[in-house]
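Chemist: Next one to model:
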Amino acid sequence: EENIKDAYRFLCENYEPGDRIFLFGFSRGAYQVRAVAGMAYKVVGLLTPGHISQLDFAMEHYIEPWRSGNKAREAHLERAQTFKRTFCRDVPIHFVGVWDTVSSVGLVRGEPFPYTTRCQHICYFRHALALDERRVKFLPEYVYGGAGYIRDQHNMYKMRRPQRGKQHNQTALEHASHGDSHDVPHVKEVWFAGCHSDVGGGNKINHDFQMTNPSLLWMKMQAESAGLEIKSTSIPNHRPLGQIHEQPTESLTGLWWRLCELLPVKRLSYASEAETVRWP
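Modeler: So this is what the prediction gives:
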């Protein structure tokens, strides 16, 4: 929760009208920025700088309605909306780019934070997933719980690609269309070769970006297509995409992870259209 509050505080203190918010994260940091997006837009909005002292109350209003029973939830949500009207601003979340989102590691999976498993409130959602991660207890958090691309009026928006050289104060959601051949999909979840830390980076010193290069360049292109301007020096010495000679890192090492594999826990599966979970 402290990391979520720190990121939320940064947005409160730095956001100005007309800004477009881009959020990025990896692993549990990816889950945290998804929570920040839900808190800042959907539930309580963004505190004005003069009301930053209300941060703890904002966090409480974000979490409490979903920790209450159905009868108490409506009252909590009403108080959250009153808080939002009094202290906060409505802000759009323009882009969320995450690598292999994980909410928890190991045996304990707590209750999810609100609006972390859906993304109707996010204009562009991009998710790079690790194809070779084999730890069954190290589950990524797919959008919509891995149910796939649900076709309804709320999440089938397609976003018009921002044109270079023009200022856009509106979010893509405010001028979404449903058939333009130049539209950009609202949600993309793409698999990349490598285990969790291969795809997200940080597994080892890797000056050549062998395993992380494809997901990094893909995310860069997705963010740029959504309007983010990135300096050419921000991603140093990345090599052109080609044959990757490096092998994925074996993630099932150590006695702890091997013992965890023996315990039955549900996990998502894409083995067939009818099957959504399996028992290892």
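Chemist: Going by C-alpha atoms from here, please, whenever you check contacts or count neighbours.
Modeler: Fine.
Chemist: How about residue 127, nearest residue that isn't a chain neighbour?
Modeler: Nearest in space to residue 127, with sequence neighbours left out and distances taken as Cα to Cα, 6 or more residues apart in numbering, is residue 189 at 4.6 Å.
Chemist: one more, for comparison:
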Amino acid sequence: MKNIVLCFDSGWGGPGSRATNVLELRRLLDDTDSQLVWWHPIGAAWLRMRRRRAISDAQTAVVGGYRVIADSWQRGDRIFLFGAGYGGYCARALSRLLDTVGVLPDRCHHLLDYALATYALPRQGRTPQEWRQVTELTEILAGRSALSVPVHFLGLWDSVRIPGLPRSAAGLPANVRIARHAVAIDGSAFGEIVGDGPTDRTAGSDHIGDHIEEVWFRGVHADVAGGPGGCRPLANIALHWVLDGAVRAGLEVSPIRRPAPVLGESDAVAGHTPTGGLRRLPPAPHIHDSVRVYLRRHPGYWRRLPATFCWADPDWAARGERLLPTPRRVRVPAADRALAHSAV
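Modeler: Below is the predicted model of the structure:
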């Protein structure tokens, strides 16, 4: 069993404070025999790109990610998908594709080419019922059933709809086992939330509720997803929250590269309060507990929050301790210990 980790970035912002959370995550991962890591930047200058080129770039990313899985996935492997901004849209699209057509065998190469061209990044929205019809047709053409391939973990930072494409299908497909989505309270209207509308999960599903988490963080898109123009301390809070869920789910993070436990109240109050571009929060959202710290110093921010909500992740400031690697026990020979004592 191995991990297959696919990272869809919203454009490489460069080193340091300009790096996106997806790039920061990629730097923490080692490509080993037990973990395959793939990273794809999806257009570093979206605002300057023509819509057709933007859609083509995103389709290339989704198809490329699918082929990585098709070439390396074996039953029992765990798939981790990560995305920020437009990359989050691509990660959700790939999870839907894996639920709809699964991993088709090589003998179905004509069917595979058609499925990738038609369903990887469809130009029109589809209902859960329509996606099930696609699955049924694919099962008939492929001569096999139970096509769906599970996505073990889906990690998103402020997923954003790609201009010219429909909003992601409501909810998450049933093949997503665990998910964490960090959403920007002060983000744009193009932002997507997992909780939009009905979902194709059944009420009896054993991975509904606690395993699918969507939490709202203070700041604009770049303050949550990272990248140029964002506040790095705020982005670190969202980075650690998604990373913590992934590590709990079995993601292997390099012991040498793990982030230091730097989160604290100073991070929660960093940056400034945006003056426009506010999005509407859904009823009874989960608000990250770091916002509570900011409210104590800036009570006017209460106006950004709905009347009813829940606080989430109360122990966020202590998370760094959990993300630190466990120190290795080093056995020192008795002769060396005696030599050390004699030198004191």
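Chemist: my guess is the residue nearest to residue 127 of structure 1 meets residue 124, correct?
Modeler: No. Residue 189 of structure 1 lies out of contact with residue 124 (Cα atoms under 8 Å); the separation is 11.2 Å.
Chemist: neighbour count winner among the two?
Modeler: residue 124 (27 against 17; other Cα atoms under 10 Å).
Chemist: Which of the three states applies to residue 262 of structure 2?
Modeler: Under DSSP: H, G, I helix; E, B strand; the rest coil, residue 262 of structure 2 falls in the coil class.
Chemist: State the distance from the alignment partner in structure 1 of it to residue 210 of structure 1.
Modeler: Aligned counterpart of residue 262 of structure 2 in structure 1: residue 239 (TM-score structural alignment). Residue 239 of structure 1 sits at a distance of 8 Å from residue 210 of structure 1 (criterion: Cα to Cα, to the nearest Å).
Chemist: In terms of packing, which of those two has more residues around it?
Modeler: residue 210 (19 against 13).
Chemist: Need the single longest strand in structure 1, by residues.
Modeler: strand 122-130 (DSSP state E).
Chemist: list the helices and strands the helix or strand following it packs on?
Modeler: Next in sequence after strand 122-130 of structure 1, counting helices and strands by DSSP states H and E, comes strand 158-160. Judged by 3 or more Cα pairs under 8 Å, 6 or more residues apart in numbering; DSSP states H and E, strand 158-160 of structure 1 is in contact with strand 183-185.
Chemist: Any buried residues in the strand it packs on, and which?
Modeler: Neighbour counts over strand 183-185 of structure 1 (16 or more other Cα atoms under 10 Å) mark 183, 184, 185 as buried.
Chemist: swap in stretch 60-77 of structure 2?
Modeler: For stretch 60-77 of structure 2, using 16+ other Cα under 10 Å, the buried residues are 60, 61, 62, 63, 64, 65, 66, 68, 69, 70, 73, 77.
Chemist: Can you tell me what the first one aligns to in structure 1?
Modeler: Using TM-score structural alignment to pair residues, one finds that residue 60 of structure 2 aligns to residue 2 in structure 1.
Chemist: do the same with residue 250 of structure 2
Modeler: That one, residue 250 of structure 2, aligns with residue 227 by TM-score structural alignment.
Chemist: Quick check: its match is in a strand.
Modeler: No. Counting by three-state DSSP, residue 227 of structure 1 is not found in a strand; it is coil.
Chemist: Does the helix or strand where residue 78 of structure 1 lies pack against any helices or strands, and if so which?
Modeler: For residue 78 of structure 1, the element it lies in under DSSP H and E is helix 70-87. In terms of contacts (3+ Cα pairs under 8 Å, 6+ apart), helix 70-87 of structure 1 is packed against helix 55-67.
Chemist: Please enumerate residues in contact with the helix it packs on?
Modeler: 5, 9, 39, 43-44, 47, 72-74, 76-77, 79-80, 83, 113-114 (Cα atoms under 8 Å, 6 or more residues apart in numbering).
Chemist: Please identify the buried residues of that helix?
Modeler: 55, 58, 59, 61, 62, 63, 64, 65, 66.
Chemist: Skipping its backbone neighbours, what lies nearest residue 43 of structure 1 in space?
Modeler: Residue 43 of structure 1 sits nearest to residue 62 (Cα to Cα, 6+ apart), 5.9 Å away.
Chemist: any idea what that neighbour aligns with in structure 2?
Modeler: Per TM-score structural alignment, residue 62 of structure 1 is aligned with residue 119.
Chemist: How much space separates that match from residue 252 of structure 2?
Modeler: Taken as Cα to Cα, the span from residue 119 of structure 2 to residue 252 of structure 2 is 31 Å.
Chemist: sorry, back to before: select from the buried residues of stretch 60-77 of structure 2 every entry located in helices.
Modeler: Using DSSP state H, the subset of these located in helices is 60, 61, 62, 63, 64, 65, 66, 68, 69, 70.
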